[in-house]
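# attaching a predicted model along with its sequence, questions to come.
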Amino acid sequence: MTERIDGHTILIGLMAYPIRHSMSPTMHNNAFAKLGLNYVYLAFDVTNDKLPDAINAIRTLDMRGSNVSMPNKQKVIPLLDKLDPAAEMIGAVNTIVNDNGVLTGYTTDGTGFMQALKDENLNIIGEKMTLAGAGGAGTAIAVQAALDGVKEISIFNAKDSIWENAKRNVEMINEKTNCKATLHDIDDKEDFRKEIADSIIYCDSTGVGMKPLEDLTLVEDPTWFRPDMIVFDTVYAPRTTKLMTVAKQAGVKHVFNGLGMMLEQGAQAFKLWTGEDMPVEYIHDLLFS
């Protein structure tokens, strides 16, 4: 990397908290090197209270842009100049592009999730999904799944500050797509179990399973799962989450962490920043080895 960095190197960031576990710097910096692009990608610990100054720094330092992750995907929206139509519909941003001081927010999480399933030759179109979480990633996944043709989505969330966002998601999906969406209280365990049992895929888009919650899972009982279903955890550090362990105990054949989703959403962000296609197969082998 030191051979690539000079006075013309273009900076791209990642703003989230916690963030030191992220594989995104490895992914993007190796992609830049592979293509001979003079960019560098760095991770920054940024909480909600530091976010306004961090976004101003994109303009001040003439950064090309930044990724945004928890807990900033929704809080960042008022700080931007424009939103891509998908980000506006979803109400969350995970990628910022700086065009001469004009910051545009995009979301690539939902398409990254759907592409990660396609990469594994799995098709959930016309099927039912149970989804835990209605934050930035959960919203993007739900909306994109509905747009792509998933038949039904049962969204579970706690009755906390995200609950109103979850209600908005359900209303939007029901109004603007052919998918039937319903909202459920995640504290109703029997309802949670029944909806999972009726689904082809269960996806956890919450932060449960990553530090400091790496010893926890929303589903503790392996009997909630069937061997023929898909269990997808958007967390990828640790590589095997507690949820994945429970699913494997149930004999679930298709169990995934969030690495594939991270790779595919990252490839789309890479294209927005550089105009080049990420060498996905090369980065896939690097990350998954």
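It's in.

# hey, let's count contacts and neighbours off CA atoms from now on
OK.

# what comes up buried for stretch 37-51?
N38, Y39, V40, Y41, L42, A43, F44, V46, T47, N48, L51 (16 or more other C-alpha atoms under 10 Å).

# now intersect these with the strands, please.
Among these, the members found in strands (DSSP state E) are Y39, V40, Y41, L42, A43, F44.

# which one of those is nearest Y202?
The closest of these to Y202 turns out to be A43 (C-alpha to C-alpha; 29.8 Å).

# now the closest one: closest residue in space, sequence neighbours ignored.
Leaving aside its sequence neighbours, A43 sits nearest to L14 (C-alpha to C-alpha, 6 or more residues apart in numbering; 4.6 Å).

# this is the comparison structure:
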Amino acid sequence: MYYRLALIGYPINHSLSPWIHEHFLEKANLNGDYSTFEISPDDSFSLKVKQLMNDNVQGFNVTVPYKEKIISFLDEIDESAEKIGAVNTVVNRNGRWIGYNTDGIGYMRSLESKFPNFHQDKAKRILIIGAGGATRGIYHALVQSGFLNIDITNRTTEKAAEIAKLKSDATTTNIFSLDQAEQMIKNYDVIIQTTSVGMKPNPDNIVFKMNELKETSIVSDIIYQPLETRLLKEAGEKGVGLHYGHTMLLYQAQYAFEIWTGLKVPMGSMDRQLKHKLEGR
């Protein structure tokens, strides 16, 4: 079988997805290719998506700004994707187009790869910074994994409150302003930064200071350009555990590949290879 896979979004010329999935195809000893299918805002989205679906592809990824727009073109969406309200992976199963969201599970896999004992204490206190699409996926995955204390801080607390509606009966979630969260940072075991603050071309920006971290805490930033954000640098100076954003990129792609092919490809040295690739950009 020849796997024809693709990515839709805008802009996507510099996407790392082709590099990642071509490595996965090689590791899995499968024949196939992964191409970018850019859809500009001036194009007819409907026409372009139907063109792709009629082009014998087995599946495709969806990135911004189309993770919500794609839903109405699908025959079915996975329960998690429905709750999150966004799809980033689509598979063709016997002519039926089914949508998934791999962000949350990919994030959890990447965190567990660095911190294998992460799951042992479900009562650890977790703070998520931000309230965007990635936050919804990560929050939902943490809830599904049974974590009990997941707080959210965001510039707009109303958006954070919307995400908190995804909680289970067992979950406790408090919503804080950024100023409040900065004052309480030492109370958290895990801090997850999901905003674009600190991303190139503004790498010196930081959502708030990492002044009083607990020595045993983990600080995670899903940004991968730059590889080490200012937030991670400040946290690293405190000697805490660090989790880098490029690993989420890898593991959410791994789960997408698994959906398309049924094969879970081992990462091997891809973490290090992608790190070197990003450092060279």
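Alright, I've got the coordinates. Being a predicted model, the structure only gives us computed values, none of them experimental.

# TM-score of the superposed pair?
Between these two chains, after superposing, the TM-score reads 0.84 (TM-score structural alignment, normalised by the length of structure 2); 272 aligned residues with a C-alpha RMSD of 2.6 Å.

# element containing the residue nearest to A43 of structure 1?
strand 10-16 (DSSP states H and E).

# how close does that strand sit to structure 2?
Taken over the aligned residues, the distance from strand 10-16 of structure 1 to structure 2 averages 2.5 Å (mean C-alpha distance after the TM-score superposition for structure 1).

# so after that strand, what's the next helix or strand?
Criterion used, DSSP H and E; the element after strand 10-16 of structure 1 is helix 24-35.

# relative to strand 10-16, how tilted is that next one?
Angle, helix 24-35 of structure 1 to strand 10-16, by axes from the mean of the first three to the mean of the last three C-alpha atoms, to 10 degrees: 160 degrees.

# so what's the residue count around the equivalent of A86 of structure 1 over in structure 2?
In structure 2, A86 of structure 1 lines up with S80, judged by TM-score structural alignment. Number of residues near S80 of structure 2 (other C-alpha atoms under 10 Å) recorded here: 19.

# how many residues are close by the closest residue to S80 of structure 2 other than its chain neighbours?
Nearest-residue entry for S80 of structure 2: N101, 7.0 Å, with adjacent residues in sequence omitted and distances by C-alpha to C-alpha, 6+ apart. Look at N101 of structure 2: counted by other C-alpha under 10 Å, it has 28 neighbours.

# the one 10 residues further on now?
Using other C-alpha under 10 Å, L111 of structure 2 is surrounded by 23 other residues.

# L142 of structure 2 maps to what in structure 1?
Alignment note (TM-score structural alignment): L142 of structure 2 maps to A145 of structure 1.

# I'd assumed its match was in a strand, is it?
No. A145 of structure 1: not assigned to a strand; according to DSSP: H, G, I helix; E, B strand; the rest coil it is helix.

# ok, now which ones touch it?
G110, M114, I125 (C-alpha atoms under 8 Å, 6 or more residues apart in numbering).

# mind putting the residues you listed into a markdown table with neighbour count, secondary structure and distance to H284 of structure 1?
Output for the contacts of A145 of structure 1, formatted as a markdown table (neighbours: other C-alpha atoms under 10 Å; DSSP: H, G, I helix; E, B strand; the rest coil; distance: C-alpha to C-alpha, whole Å):
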| residue | neighbour count | secondary structure | distance to H284 of structure 1 |
| --- | --- | --- | --- |
| G110 | 24 | helix | 19 |
| M114 | 22 | helix | 16 |
| I125 | 16 | coil | 25 |
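
# just put the residues you listed in CSV and tack on distance to D99 of structure 1.
CSV is the format used below for those (distance: C-alpha to C-alpha, whole Å):
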residue, distance to D99 of structure 1
G110, 24
M114, 28
I125, 36
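
# show me which of those residues is closest to V280 of structure 1.
Nearest to V280 of structure 1 among these, with distances taken as C-alpha to C-alpha, is M114, at 15.6 Å.

# do you know how far that closest one is from I155 of structure 1?
Per C-alpha to C-alpha, to the nearest Å, M114 of structure 1 is found 17 Å from I155 of structure 1.

# follow-up on the earlier one: where's the match of L142 of structure 2 relative to K167 of structure 1, distance?
Remark: distance between A145 of structure 1 and K167 of structure 1 (C-alpha to C-alpha) = 17 Å.
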